[in-house]
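A.B. asks: sequence unknown, structure follows:
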């Protein structure tokens, strides 16, 4: 027997482990995300595999009852692109980002952020059911923001808003599916409400995406064009979910402890605000792009950063075998969105130089920082876009995690 064959005898696929444990594959992914089970890879195979002995020991500790025949079912071995790290909510397959099995870049052309959020939460495509917070909550948010320092970053305001929203919701510990999704439908609009207004929001009928229209008025002084709203709407959709990355793992860990949905989102936000992770790096991208005054300055500024030991952040995404598909779509939307012509040229020159010298393509965080740079948005606006967008994915993962947590399974079933 070859070494590869011996190794396959010692491991189980996620589906096999689910049958052995008598749970859904999503629950196995939840166990992996919580560190209760470890996954591995086999040569030439992109799937996640688990140690058969570890699964058997875990099943014994849990008192699981394996399904009939679970130990002898074999699955075909393939070397094609399969989910890297994924759950039923979403994940990466090859060079595609999937939401409930649907390509996220396709959704940009056919859906609004609210409709995509419904897909992530319920598994069913449908119209947006986002709704603004009630007037008493809006008044609380406005009073809170008035007390914050004028120099507060948008992310600081969203963190404070999450705490206030949770403390003012008497049903925040109702973890039934219906209650959690009800909270989710107000969360992104409440976050938008928490940001200072910079311009009058354009009419919803002109945009097709009310959330993007209202968010633009918080991030820019200028009335947006249709192309600019398409850019922001596309960014919200493409950043809504990315599989169990670092910020989502933090959100799932909070949900595994039966933290309320507001705390789940706050946990994800705290990790995402790191300069090396998630939307946080868009802040770094925006900052170093603002050091460049003209296209001719691009080589010098990048050289100076390297001499100082600074990172030229925003390029490469190791979770994809090729370029980040989110960035490709966002950069195309950015190129068509107008804004400052000189800054558009600077962004193009940076991308061309890094691609020619390091063979790296921009990632979604670069695209987000570049959007803020080209359209003169306040420092840290990209972080706010990221957190508002990703709140949908974090809540969807929280529901999945609550379902995998014994204490909430019955409540979810009732919900």
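C.D. replies: Noted; the coordinates are in hand. Please read these numbers as outputs of a predicted model, since none were measured by experiment. Residues are numbered from 1 along each chain as shown.

A.B. asks: Every contact and neighbour count from this point should use C-alpha atoms.
C.D. replies: Noted.

A.B. asks: Where do the strands of the stretch 101-250 of the chain begin and end?
C.D. replies: Counting by DSSP state E, counting those that start in this stretch, the segments of the stretch 101-250 of the chain that form strands are 102-103.

A.B. asks: Tell me how many other residues surround residue 87.
C.D. replies: 21 (other Cα atoms under 10 Å).

A.B. asks: Next one: the nearest residue to it once chain neighbours are set aside from residue 298, what distance?
C.D. replies: Distances taken as Cα to Cα, 6 or more residues apart in numbering place residue 26 nearest to residue 87, at 5.5 Å, with adjacent residues excluded. Counting by Cα to Cα, to the nearest Å, the gap from residue 26 to residue 298 is 46 Å.

A.B. asks: A further structure is provided below for comparison with the first:
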């Protein structure tokens, strides 16, 4: 059951310990620590065992804590605490039941994500993330009218439009065709999820004259990314890539989605917020940089001069290292293992290995999922932007899972306070 918009605070209203803790974003015992330090006053409940707190006083303390960037002593440990967003060590932390990353592994609802991705289809993994239920044989179907609207919108864009442009426009167009988009109930949001993803893929222009709009999402997406006829191993690699990329905790785009959902934006708008973030070279577009690097290595036959050029230009070598995985990126390991079964992927695999080994002479970094995804796109005859498309389609499922989770939280909780660093008012009016 969703929390309601909190009532306006006033000096007459008293809060229970639980309500005060939720407003402050701390544990109940921390509320009493504030009392012992003289930061809050309490009043015993007549005839009861609990205490109550002045609402205005609690609100003032919450404002001070936000301004100071602290939640109080012992208020929050990294990755735990109250259900609201909070500050811990200067970083926003949000409680979620979706994805856990630890010890060079990641888990969807407690289940190893690599095991899920390699044993189930993208659609089945998406359903697991949304509902916590495994639904074998899951498929997604897009309404014909919605697809027609999205295609017309995408076809009106110039040829140089990026994948994020195409998908963002398709999302907005699909929203206009859905009169029920403002229904944020769980069933309605899940219905949107199951139709929006196939609509986005169907709206993408096909390569050549082929278009496939039925079957698994990986099969449909392939015809939008490559002129080649796929073999089963290549389709499986693409399907696993989609499943591996479904979610990755609070990445930048996912945080944008949760902020939108916190303001009760409908799912299409929340997905649009995520699509607006992934174009950055440090996020969804990173695989395109790795794709171009791989192509340069293949053309020159040696990674050393290519990497030297990257470093000389002051650029970091794309496709290497990940701040959440001190060791090996499990997504890269799983995808590389599949690509090793595809004979035509061997040149790109050797080039990727050359990049890692050449760089490791000075900085021992492992390949990350961007390099693995680039190896898939290069060996499949896809454009450098294909990895960004794969990432965006895959992550749409995760975005909707986070939006659905956020709809169950207190509205507008994703609203940090700014730490003002300008001149102190009052200042004279400018001349």
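C.D. replies: Happy to help now that I have it. This structure is a prediction, so every number in the text was calculated from the model and none was measured.

A.B. asks: Can you give the structural similarity as a TM-score?
C.D. replies: The TM-score (TM-score structural alignment, normalised by the length of structure 1) is 0.76; 349 aligned residues with a Cα RMSD of 3.4 Å.

A.B. asks: Between residue 26 and residue 298 of structure 1, which is the more surrounded one?
C.D. replies: Neighbour totals were compared for residue 26 of structure 1 and residue 298, and residue 26 leads with 21 against 18 (other Cα under 10 Å).

A.B. asks: ok, and what's touching the helix or strand harbouring that one?
C.D. replies: According to DSSP states H and E, residue 26 of structure 1 maps onto helix 25-33. Applying Cα atoms under 8 Å, 6 or more residues apart in numbering, the external contacts of helix 25-33 of structure 1 come out as 14-15, 17-18, 37-39, 86-88, 244, 249, 252-253, 400-401, 403-404.

A.B. asks: Repeat the analysis, applying 10 Å as the threshold.
C.D. replies: 13-19, 21-22, 24, 34-39, 48, 50, 55, 85-89, 244-246, 248-250, 252-253, 256, 397, 400-405 (Cα atoms under 10 Å, 6 or more residues apart in numbering).

A.B. asks: which element follows it toward the C-terminus?
C.D. replies: By DSSP H and E, the next helix or strand past helix 25-33 of structure 1 is strand 39-42.

A.B. asks: And the very next helix or strand once past that following strand, what does it pack against?
C.D. replies: Downstream of strand 39-42 of structure 1, the first helix or strand assigned by DSSP H and E is strand 45-51. Helices and strands touching strand 45-51 of structure 1, as assessed by 3 or more Cα pairs under 10 Å, 6 or more residues apart in numbering; DSSP states H and E, comprise helix 3-9, strand 11-13, helix 14-21, helix 25-33, strand 39-42, strand 83-86.

A.B. asks: and the longest one, how far out from the chain's middle?
C.D. replies: What that stands for is helix 25-33 of structure 1. With Cα atoms, centre = their mean, to the nearest Å as the basis, helix 25-33 of structure 1 stands 18 Å off its chain's centre.

A.B. asks: before we move on, what about the second one?
C.D. replies: The chain centroid and the centroid of strand 11-13 of structure 1 are separated by 28 Å, computed with Cα atoms, centre = their mean.

A.B. asks: now swap in the first one and tell me
C.D. replies: If you compare the mean C-alpha spot of helix 3-9 of structure 1 with that of the full chain, they lie 36 Å apart, counting by Cα atoms, centre = their mean.

A.B. asks: counterpart of it in structure 2, which residues?
C.D. replies: On structure 2, no counterpart of helix 3-9 of structure 1 exists by TM-score structural alignment.

A.B. asks: elements contacting that helix?
C.D. replies: With contacts taken as 3+ Cα pairs under 10 Å, 6+ apart, helix 3-9 of structure 1 sits against strand 39-42, strand 45-51.

A.B. asks: Which residues belonging to the first one are considered buried?
C.D. replies: When burial is assessed from 16 or more other Cα atoms under 10 Å, strand 39-42 of structure 1 yields the following buried residues: residue 39.

A.B. asks: Contacts only, for the corresponding residue of structure 2 for residue 335 of structure 1.
C.D. replies: By TM-score structural alignment, residue 335 of structure 1 lines up with residue 340 in structure 2. Counting by Cα under 10 Å, 6+ apart, residue 340 of structure 2 touches 233, 346, 349.

A.B. asks: As JSON lines, these with distance to residue 55 of structure 2 and neighbour count would be great.
C.D. replies: Shown next, in JSON lines, are the contacts of residue 340 of structure 2 (distance: Cα to Cα, whole Å; neighbours: other Cα atoms under 10 Å):
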{"residue": "233", "distance to residue 55 of structure 2": "61", "neighbour count": "15"}
{"residue": "346", "distance to residue 55 of structure 2": "66", "neighbour count": "15"}
{"residue": "349", "distance to residue 55 of structure 2": "62", "neighbour count": "22"}
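
A.B. asks: Switch the helices and strands packed on helix 3-9 of structure 1 over to a markdown table, and while doing so, append distance to residue 158 of structure 1 to every line.
C.D. replies: Shown next, in a markdown table, are the helices and strands packed on helix 3-9 of structure 1 (distance: least, Cα to Cα, whole Å):
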| stretch | distance to residue 158 of structure 1 |
| --- | --- |
| strand 39-42 | 34 |
| strand 45-51 | 35 |
